[in-house]
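Enquirer: Here is a sequence together with a model predicted from it:
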Amino acid sequence: MPSSEVPVFFAVDDNYAAYLAVAIKSLTAHTDPARQYHLIILCDNLNTANQDLLKTYQQANVAISFVAINAQLKQAIDDRGNKLRSDYFTFTIYFRLFIAELFPDLDKAIYLDADTVILDDIAKLYDVSLGENLIGAVPDYFIGHTPETIDYANQAVGIDSQKYVNSGVLLMNLKVMRDCHFADHFLDLLNRYHFKSLAPDQDYMNAIARKRICYLDSSWNVQITTPKTVTPRLIHYNLFAKPWRYADAPRRDYFWRYAKQTSFYSELQHDLAQMTPQETERDQKNQRDLIALAVNIIKTPVTFAAISKQGVKIAL
């Protein structure tokens, strides 16, 4: 018998409030009236005005709450050298790795990045059985289909590139993660070795959980480069081709369908109109830098795979 309440986590700051609004509107449009859903927003510098706007998207079977990430947790993360998409550092990328410890009353939950659009009842994902696996996730299409990142996954992270998963959509076995002290293990590795990473949270998740991943149907995380033959139940606008930045972004119509239903629609349209050739070149440079970084990390002596070969326990 499935649990009646479905906990769904997001992690954002003010920079992602507008995109989170779109994700929430799409999620609420596909809920089962017989189920209860609790959207828990882990936030860092999310102002009261944005919280109030997001809270208006609650409905009879969907509650929304906000949990500020405390300074103690942020102080525990002393590795700030890795950037998101080779662009900027944000604490929010790490918050998902602490959900099990921060919410000890929950045995299972979903984590979603804010740049997602949900096209089916998210409870169907929640009801997937994980067994003793730590997480359920979908392989990262970009990593698994780019020559340099294929080598990176295999040689630096220590996981088959076709099994390297994207951490933007996670079904999390919180009880099992607590039982094996996942958060403590992550912090020890992070702060002891300072691994250089392409995707900081994602690389650690893959390295640590690689023996205990439940591979989900790819329709639950259709990414920017996922083939159009896959019918999406959830779209994840990962990497650079965001629909609020590029008028020709893949699967953009799904995003704008729900963006029109939010208070942020005009802001998002303005962002799209303000996109310049210089910004496009910056994105292209960041992607080139990301691929170059993959090549360079493989050559360094401190990688997950290299340390594992020295006898250090990486995978749980």
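Expert: Arrived safely, thanks for sending. Numbers count the residues shown, from 1 in each chain.
Enquirer: contacts, neighbours, all on C-alpha from now
Expert: OK.
Enquirer: Can you list the buried residues in the top helix by length along the chain?
Expert: Criterion DSSP state H: the longest helix present in the chain is helix 277-298. Within helix 277-298, the residues that qualify as buried are 283, 286-287, 289-291, 293-295, 297-298, counting by 16 or more other CA atoms under 10 Å.
Enquirer: residues in contact with residue 204?
Expert: residue 186 (CA atoms under 8 Å, 6 or more residues apart in numbering).
Enquirer: can you tell me how far it sits from residue 153?
Expert: 11 Å (CA to CA, to the nearest Å).
Enquirer: Which strand or helix spans residue 214?
Expert: Secondary structure assigned from DSSP states H and E places residue 214 in strand 213-215.
Enquirer: Which elements pack onto that strand?
Expert: Judged by 3 or more CA pairs under 8 Å, 6 or more residues apart in numbering; DSSP states H and E, the packing partners of strand 213-215 are strand 135-139.
Enquirer: how far is the strand it packs on from where the chain is centred?
Expert: Strand 135-139 sits 11 Å away from the centroid of its parent chain (CA atoms, centre = their mean, to the nearest Å).
Enquirer: Wait, residue 53 touches residue 263, no?
Expert: Yes: assessed by CA atoms under 8 Å, residue 53 is found in contact with residue 263 at 7.5 Å.
Enquirer: here's the one I want to compare it with:
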Amino acid sequence: MAKNAVVYTVSGPHILLCATSIASLIDHYQSEASLDILVVTEGELDADVALLRELPDFYQKPQVHLFVWQKPPITSELKHYDNARFGQVTLWRLFVPAYFPNYEQLLMIDNDTIIMADISPLFSLNRPGNVMAAVPDFYYYTLNPPVDQNVLPDFSSMKAYFNSGVLVINVALYNELFKPEMLVERADQANYQYPDQTLLNLLTAGKVTLLPFRYNFQKDDDWLTHWAEQTDPAVAADMTAERQHVVIRHFLSNLYGYRPWGHLAVMDEFEAAFWQYFSQTREFFTTETKRRGLNHY
């Protein structure tokens, strides 16, 4: 077993995004160190599972190993969670460290991402004694102050409020501090607009290493130019400088027009990379499906 692992949690049609992100991650992985990719899901087709497992071989990365797991059993104890925008799958990440306690670090990545460079340096960036490393949430980092009280509790500074789309977790310390039963209780009561993200911020306050924007770059050029620059020019300048060194581009928006699959034009190099890996995986999966006799047409 590898020392570190990357984790994706996915359900339903998001498997297409998950596969695209994984493909870009594997292709850019340069370290000789063994790396496990753990896809935590529910009810996926056996054919999809088999195809996902072939991605490391397709990109000729024998040091990368992909495994597909069913969701943590304890998530069945979530009885009262109800969020129209974020399904229960978003809460699975709370229980993943207890599910995989033998790893030293877990890098958790959202499905709506594209990887632009080697992710292996991320495993060395969390400071000793901190539960996790994460990138500030772009919107609230720029908006601070004021705090959006209709969405979030009263944090002392929104500059430290992180986005949960990319997390580097110290597994042993996380499991020492946060028992699964406690997390079930807290998650069932999480009536926040961003449930898992806000809950993690509350639980880990003061124990988080804040990473440069490049490791979870959450917005596009239009947002930087037309909103961030007008709201806080200094912050916008810092984000724009980091744009030149993006490692993980997170297509974070509740508006489809700001995601590559929400419009026809290809707006920048990140969207071009998304379609490159989407096309590569579709071609590979189509060929493999026919070769294995899995197709029914």
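Expert: Received it, and whenever you're ready, just let me know what you need. Note that the coordinates shown come from a computational prediction; the quantities given were computed from them, not determined experimentally.
Enquirer: Overlay the chains and give the TM-score.
Expert: Here the superposed chains carry a TM-score of 0.78, computed using TM-score structural alignment, normalised by the length of structure 2; 258 aligned residues with a CA RMSD of 2.7 Å.
Enquirer: which residues sit against the strand holding residue 214 of structure 1?
Expert: Taking CA under 8 Å, 6+ apart as the rule, strand 213-215 of structure 1 contacts 130, 133-139.
Enquirer: What of stretch 144-161 of structure 2?
Expert: With contact meaning CA under 8 Å, 6+ apart, stretch 144-161 of structure 2 is reached by 136-137, 140-142, 192-194, 198, 201, 210.
Enquirer: and with 10 Å instead?
Expert: Residues from elsewhere that reach stretch 144-161 of structure 2 (CA atoms under 10 Å, 6 or more residues apart in numbering): 134-143, 191-195, 197-202, 205-206, 208-210, 231-232.
Enquirer: which bit of structure 2 covers the longest helix of structure 1?
Expert: Per TM-score structural alignment, helix 277-298 of structure 1 has no counterpart in structure 2.
Enquirer: same check, this time on stretch 99-111 of structure 1
Expert: Mapped onto structure 2 using TM-score structural alignment, stretch 99-111 of structure 1 covers residues 96-108.
Enquirer: how long is stretch 82-100 of structure 2 end to end?
Expert: Note: stretch 82-100 of structure 2 ends 26 Å apart using CA to CA.
Enquirer: Give me the angle between the longest strand anywhere in structure 2 and strand 132-136.
Expert: For structure 2, the strand with the greatest residue count under DSSP state E is strand 162-170. Inter-element angle recorded for strand 162-170 of structure 2 and strand 132-136: 160 degrees (by axes from the mean of the first three to the mean of the last three CA atoms, to 10 degrees).
Enquirer: Pipe the buried residues of helix 277-298 of structure 1 into a markdown table and attach distance to residue 258 of structure 1 per row.
Expert: Below are these laid out as a markdown table (distance: CA to CA, whole Å):
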| residue | distance to residue 258 of structure 1 |
| --- | --- |
| 283 | 25 |
| 286 | 28 |
| 287 | 28 |
| 289 | 33 |
| 290 | 31 |
| 291 | 33 |
| 293 | 35 |
| 294 | 35 |
| 295 | 38 |
| 297 | 39 |
| 298 | 41 |
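Enquirer: Could you list the buried residues of stretch 178-198 of structure 1?
Expert: Quick answer for stretch 178-198 of structure 1 (16+ other CA under 10 Å): 178, 182-183, 186-187, 189-190, 194-198.
Enquirer: Helices - which of those land there?
Expert: 178, 182-183, 186-187, 189-190.
Enquirer: Farthest pair within the buried residues of helix 277-298 of structure 1?
Expert: Greatest spatial distance among the buried residues of helix 277-298 of structure 1 (CA to CA): 283 and 298, at 23.1 Å.
Enquirer: of the contacts of stretch 144-161 of structure 2, buried ones?
Expert: Among those, those scoring as buried are 134-143, 191-192, 194-195, 197-201, 208-210 (criterion: 16+ other CA under 10 Å).
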